[in-house]
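Student: Return a 3D structure for these sequence lines:
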Amino acid sequence: MAALEAWASWGFLTGAAAAVIIAVRWYLKISHCCRLVARIPGPPGIPLLGNTLQLIARREDILKYLKELRDRYVTVCKLWVGPILCVGMLDPKDISVILSSSKTLSKPIMYNLVSIVFGNSLLTAKFKEWKKFRKIMEPTFSNRIIESYISTFHEKSQRMADLLEERCHGEPFNMADYSMPCALEMLSETSLGVPMNIQGKSHQHSVVENFPKIAEVGAFTLLTPWMWFHLTHKFFPLYYKVIALVKPIRNYVTRLIKDKTESYISSRKHYVAPEASDIDINVSDIPKKRLGFLEHMVSTMVENPGLLSIEELQDQAMFVIAAGTDTTAYTLATTLMLLGLHQDVQRKVLQEQASIFGEDTSRPVTTIDLQQMVYLEQVINETMRLYPVAALMARRVDEDVSVNSYTLPAGTIVVIPIYLVHRNPEYFPNPDTFDPDRFSRENSASRPACTFIPFSYGRKMCLGKSYTYMAMKTMLSVLLRRYEVLECGSRDDMECFKFELLLKFNHGYSIRLRQRTFVIKNME
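Tutor: Presented below is the predicted three-dimensional model:
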């Protein structure tokens, strides 16, 4: 009995000592953070919880809340979410430091729940793994490979345009219902190398149907601090809702990879990987077919055992499908909405199309054509400036880093509200006005880096940038040569949006179309 009492006492003392050590370390860490960021302004909080309750209270209108903080604190603001320090940044010079630094390459803790959907992908992986994945994937998103997709972009765009004939009578409809299946077909037949025919079908593909629902749930959990931790989020029903929504998409991806792996193994002599500068991949044959994303990833997995697991490949494919589909589909719909509201801009776009295609409203788009669509690219850029699909991004500070006149301690979460960065009146006068001329070569030359970051910046810039521009230009060229976009709704309607991991409009993506009944080249 005495021995048991001694052990019990020893256990109590050990536990108490451990608790004291943890408490002291926590106090020292918080004190260190407080000293370093004392000069950074921010709203007052309450003991222990900090600004957590404010964040939760404004979760439904987080972008509006961030705008209020911007109006009050201008370029930098701190919030405490319990012991976690969050610093919001709006100054492009400060953002450039953060996105370029080797000390800020990690994803913050709130991305833990996102890993349920995308696993260990480029979006969620730790830096060492991210670096490996990036090296493997980068060659498949080169301009040279994406240019080979243009014929597919045009074919799928024409299919979408044909389906839109039933909508060309001037009545409003939701453009996203057409752009989303089209974007998924494009991605499937190019990056995934899998034929797909879902446009015009009554039954929606699980990717089209479930990803928007996942985004809605994901945004809620991303702004709910007690769901940031692996130990806690499994206690909430939303976790299991996400699991149920992800399952059919992951099953679909698993089948694709299985089929592609079997196909590659049976005909591997006909395939080689694209150039990959510093990836050690066994290539012993002369290129006969340049591989797209999925085929290249499969070949890498087969030829280099241990470099890439099938689970990691599934995660990368899930992320590529979501990013490539949503970004293209929503940006296309938003661009058409803006062109309907700004007929003068639409006329300029049509004049440029006429200079390229003349009276031909159906000629396939080529690489040279896309290079000549300078003004159309300005329109796309201005659309992404006003309504970036990715409205927020965040980075974790791994080591103390100096930014401007202050130092951010390790562990700080830096939040970059892209939506507000893009509406900085210092760099974009009358920032709420739709004006594609902002992105002319002359007007863009004087703006510093990180004033326009729809694809991020630095080492982690989005791989799909070229893909998005080429796909978007092709889709818009096909649609605008056949249809006139009529005014529908208002800019005030478009300013009513919500954050669902992506920026989405409360009133949907309504547009009106009418068949073009005049010769483009004669239009004034």
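Student: From here on, just use CA atoms for contacts and neighbour counts.
Tutor: Will do.
Student: Leaving out chain neighbours, which residue sits closest to Arg438?
Tutor: Ser444 (6.6 Å; C-alpha to C-alpha, 6 or more residues apart in numbering).
Student: And what about the one you found, helix, strand or coil?
Tutor: helix (DSSP: H, G, I helix; E, B strand; the rest coil).
Student: Now that it has come up, it's in contact with Asp437, right?
Tutor: No: judged on C-alpha atoms under 8 Å, Ser444 makes no contact with Asp437 at a distance of 9.1 Å.
Student: Which helix or strand contains the closest residue to Ile380 other than its chain neighbours?
Tutor: With sequence-adjacent residues excluded and distances taken as C-alpha to C-alpha, 6+ apart, Ile380 is closest to Thr335, at 6.6 Å. If you go by DSSP states H and E, Thr335 is part of helix 310-341.
Student: how distant is that helix from the center of its chain?
Tutor: Averaging C-alpha positions (C-alpha atoms, centre = their mean, to the nearest Å) puts helix 310-341 8 Å from its chain's average.
Student: Pull out the buried positions in it.
Tutor: By 16 or more other C-alpha atoms under 10 Å, the buried positions in helix 310-341 come out as 310, 312-341.
Student: same check, this time on stretch 165-181
Tutor: Arg167, Cys168, Gly170, Pro172, Phe173, Met175, Ala176, Asp177, Tyr178, Ser179, Met180, Pro181.
Student: roughly how far apart are the second one and Gln515?
Tutor: This points to Cys168. Taking C-alpha to C-alpha, to the nearest Å as the criterion, Cys168 is separated from Gln515 by 6 Å.
Student: what do those two both touch?
Tutor: Tyr483 (C-alpha atoms under 8 Å, 6 or more residues apart in numbering).
Student: contacting residues around the nearest residue to Ala390 once chain neighbours are set aside?
Tutor: Leaving aside its chain neighbours, Ala390 sits nearest to Leu502 (5.1 Å; criterion: C-alpha to C-alpha, 6+ apart). Counting by C-alpha under 8 Å, 6+ apart, Leu502 touches Ala215, Val389, Ala390, Ala391.
Student: Which one of those residues is nearest to Gln204?
Tutor: Of all the contacts of Leu502, Gln204 sits closest to Ala215, with 17.0 Å by C-alpha to C-alpha.
Student: Spatially central, which residue of the protein would that be?
Tutor: Ala390 (4.9 Å; C-alpha atoms, centre = their mean).
Student: SS state for that one?
Tutor: Ala390 - assigned by three-state DSSP - is coil.
Student: and this one, so I can compare the two:
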Amino acid sequence: MAVAGFVVSVALVVILVYVAYFLVSTVSSIRKQRAVLLQWPGLPVHWLYGNLHQHPMGNPKTRTESPEEGFIFNCKMTEKFPRGFYLLFGPTRGELVANHPGIFRPVLKGRDPKPLMQGQPSYNFLRPWLGDGLLLAKGDTWLRNRRLLTPAFHFDVLKPYVPVYNEAVDVFMTKLEKCATDGVSFEVTKNISLLTLDVLLRCAFSYESDCQIKGDKHPYVKATSQLSTIIVDRMFSMLLYFDLPFKLSSMGRRFMKSCDFVHNVSDEVIKRRRSQLEVKKQNPDAGSERKYLDFLDILLSARDEDGKGLTDLEVRNEVDTFLFEGHDTTASGLTWMLYAMATNPDHQRKVQEEIDEVMAGRESEEVLWEDLGKFKYLVQCLKETMRMYPPVPFIMRVLERDVEIDGKVLPAGTTVDLGIYCLHHNPLIWPDHMTFDPDRFSSENIQKMDPFSYLPFAAGPRNCIGQNFAMNEEKVILVRLLRRFHLELDPNHPVKFSGELILKAQNDVKIFLKPRV
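Tutor: Alright, predicted model coming up:
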């Protein structure tokens, strides 16, 4: 008994020492992190709340009723602290908010991963859905997958997609014609999102879903929409930051159910395609009805130097990531471009004149691959739109190495919030930043531009691999729409930002379509 009591006593001492060590090291780590962040300017810090009580998104009422206040807050902070500022969220978490090229440049030149920490809002919330696809992967996994996927976005692969864009737009234009005929305003994001999803499903794995016709009732649309909504809701529910309580909650159960559905769709398509490729391998003369290589074809044929390819799980992760990253982001860019055209009629007219000139004399409305490089002013307007309304307003990185900025050292492990919206509205970089001015992106002005002052697709090794795909798709959609219709904003429907992962309008944007003569 005495020996047993002695063992228990020793065990308790060891546990207490370990707990004390853990607490001391944690407190020390938090103090060091705060000291690093406090090298930068910022608002006064409360000992418990940090800056959470000063940020509109920290107030549940403001967050739900007026999410646009968060963007206004960040703009004001950028005007006050145009070379970066700290934000502390409670007693344990903080980050540096980057809003100047001088911070973006050294951070984005590295291959630093996204934050995937338990116990706080992070990209980790996406992991059950997207797995270790390009968005979330890090280290050697990311490097290998990036190398294997790069050929999927070569112009020889992208070129045959242009007819696919046009086919999807044909369905979209039928819906627009009905709105114009009925004289009702057109809900932009709702319908554009269905169009971009249709395009991606066709280009990702030749999946014709009829999602534009079925709309929100389509099971795949419902599942992906619910996944995105839950991720945002979880970011502002502190009790659900950890995986276990989240999975046990009703929100977590809905999330996993939608995950399973989306994964089952991908798994079934991958299985069927592998079977088709095996038949083709056994019988090379066997024909195929498809006229182009889709994203899935590229993934299944990709090989390392040793001949090893991607597993079915890795393929699924990349397909799901491609759909997630290219669906809502492209819809956001298109939504705000149409909004910009509707609120700037002179620029809309100039874009339409350019379109008319390029497409003159054609009976068909189809946009060709050869046309895409001819819409210079349209591209200027699209770039200015993505400056004012970047589809992904904020991205994050966790530094894997020490970075020196303006004589201040950010040690490895520091979280940096790369505020692309703040950067694009920094008055030091963009004078009169709230004015829509496409001439900022004239060929003459682009040559003078700091490449890290405009980053709708990020930059560096982890930039958006699909940016050429997205730009081509947007050009086709915009040309087709603006060639046929004149746009006018619905004056009875106010437009405000929503607080989501992707920059959207609260309650959508509504536009009237007037047929052009």
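Student: picking up where we left off before, what is the most widely separated pair among the buried residues of stretch 165-181 of structure 1?
Tutor: Spatial extent of the buried residues of stretch 165-181 of structure 1 (C-alpha to C-alpha) is set by the pair Gly170 and Pro181 at 22.1 Å.
Student: now the buried residues of stretch 165-181 of structure 1 as JSON lines including secondary structure?
Tutor: What follows is these, written out as JSON lines (three-state DSSP):
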{"residue": "Arg167", "secondary structure": "helix"}
{"residue": "Cys168", "secondary structure": "coil"}
{"residue": "Gly170", "secondary structure": "coil"}
{"residue": "Pro172", "secondary structure": "coil"}
{"residue": "Phe173", "secondary structure": "strand"}
{"residue": "Met175", "secondary structure": "coil"}
{"residue": "Ala176", "secondary structure": "helix"}
{"residue": "Asp177", "secondary structure": "helix"}
{"residue": "Tyr178", "secondary structure": "helix"}
{"residue": "Ser179", "secondary structure": "helix"}
{"residue": "Met180", "secondary structure": "helix"}
{"residue": "Pro181", "secondary structure": "helix"}
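Student: which residues in structure 1 form strands?
Tutor: Taking DSSP state E as the test, the strands found in structure 1 are 76-81, 84-89, 173-174, 393-396, 401-403, 406-408, 413-416, 483-486, 497-500, 502-505, 510-515.
Student: so which of these comes closest to Arg268 of structure 1?
Tutor: Closest among the strands of structure 1, using C-alpha to C-alpha: strand 502-505, at 38.9 Å.
Student: distance of the nearest residue to Ser106 of structure 1 once chain neighbours are set aside from Ala219 of structure 1?
Tutor: Leaving aside its chain neighbours, Ser106 of structure 1 sits nearest to Arg396 (5.2 Å; criterion: C-alpha to C-alpha, 6+ apart). Separation of Arg396 of structure 1 from Ala219 of structure 1 (C-alpha to C-alpha): 19 Å.
Student: Check the burial of the alignment partner in structure 1 of Glu444 of structure 2 by counting its neighbours.
Tutor: Alignment note (TM-score structural alignment): Glu444 of structure 2 maps to Glu442 of structure 1. Neighbourhood size, Glu442 of structure 1 [other C-alpha atoms under 10 Å]: 10.
Student: Roughly how far does Glu442 of structure 1 sit from Ala125 of structure 1?
Tutor: For Glu442 of structure 1, the distance to Ala125 of structure 1 equals 39 Å [C-alpha to C-alpha].
Student: same thing with Leu13 of structure 1?
Tutor: Note on Leu13 of structure 1: its distance to Ala125 of structure 1, by C-alpha to C-alpha, is 39 Å.
Student: So which of those two has more stuff around it?
Tutor: Neighbours were counted for Leu13 of structure 1 and for Ala125 using other C-alpha under 10 Å; Ala125 has more, 21 against 12.
Student: Show me what the more buried one lines up with in structure 2.
Tutor: In structure 2, the residue paired with Ala125 of structure 1 is Ala137, using TM-score structural alignment.
Student: How about the contacts made by its match?
Tutor: If you count contacts by C-alpha under 8 Å, 6+ apart, Ala137 of structure 2 has them with Pro113.
Student: now do His230 of structure 1
Tutor: Counted by C-alpha under 8 Å, 6+ apart, His230 of structure 1 has contacts Asn112, Leu113.
Student: at 7 Å what do you get?
Tutor: Asn112 (C-alpha atoms under 7 Å, 6 or more residues apart in numbering).
Student: next one: Ser106 of structure 1
Tutor: Neighbouring residues of Ser106 of structure 1 by C-alpha under 7 Å, 6+ apart: Lys126, Phe127, Arg395, Arg396.
Student: PyMOL command to pick out the buried ones of those residues?
Tutor: Here is the PyMOL selection string for the buried members of those, based on 16+ other C-alpha under 10 Å:
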select buried, resi 395+396
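Student: Output the contacts of Ser106 of structure 1 in TSV, with distance to Arg482 of structure 1 appended to each entry.
Tutor: TSV is the format used below for the contacts of Ser106 of structure 1 (distance: C-alpha to C-alpha, whole Å):
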residue	distance to Arg482 of structure 1
Lys126	46
Phe127	46
Arg395	43
Arg396	47
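Student: Out of the contacts of Ser106 of structure 1, which comes closest to Met160 of structure 1?
Tutor: Arg395 (37.8 Å).
Student: Residue in structure 1 paired with Cys161 of structure 2?
Tutor: Check again: residue 161 of structure 2 is Tyr, not Cys. With TM-score structural alignment as the criterion, Tyr161 of structure 2 matches Tyr149.
Student: And for Pro128 of structure 2?
Tutor: By TM-score structural alignment, Pro128 of structure 2 lines up with Ile116 in structure 1.
Student: how close does that match sit to Leu392 of structure 1?
Tutor: 19 Å.
Student: cool, Tyr469 of structure 1 as well?
Tutor: Separation of Tyr469 of structure 1 from Leu392 of structure 1 (C-alpha to C-alpha): 21 Å.
Student: circling back to that earlier point, of the contacts of Leu502 of structure 1, which are reproduced in structure 2?
Tutor: Here is what carries over to structure 2 from the contacts of Leu502 of structure 1, by both residues aligned by TM-score structural alignment, their matches' C-alpha atoms under 8 Å: Val389, Ala390, Ala391.
Student: how many neighbours does the first one have?
Tutor: By the measure other C-alpha under 10 Å, the count of residues near Val389 of structure 1 is 27.
Student: from what I can see it touches Leu501, true?
Tutor: No: at 8.7 Å, Val389 of structure 1 does not count as touching Leu501 under the criterion of C-alpha atoms under 7 Å.
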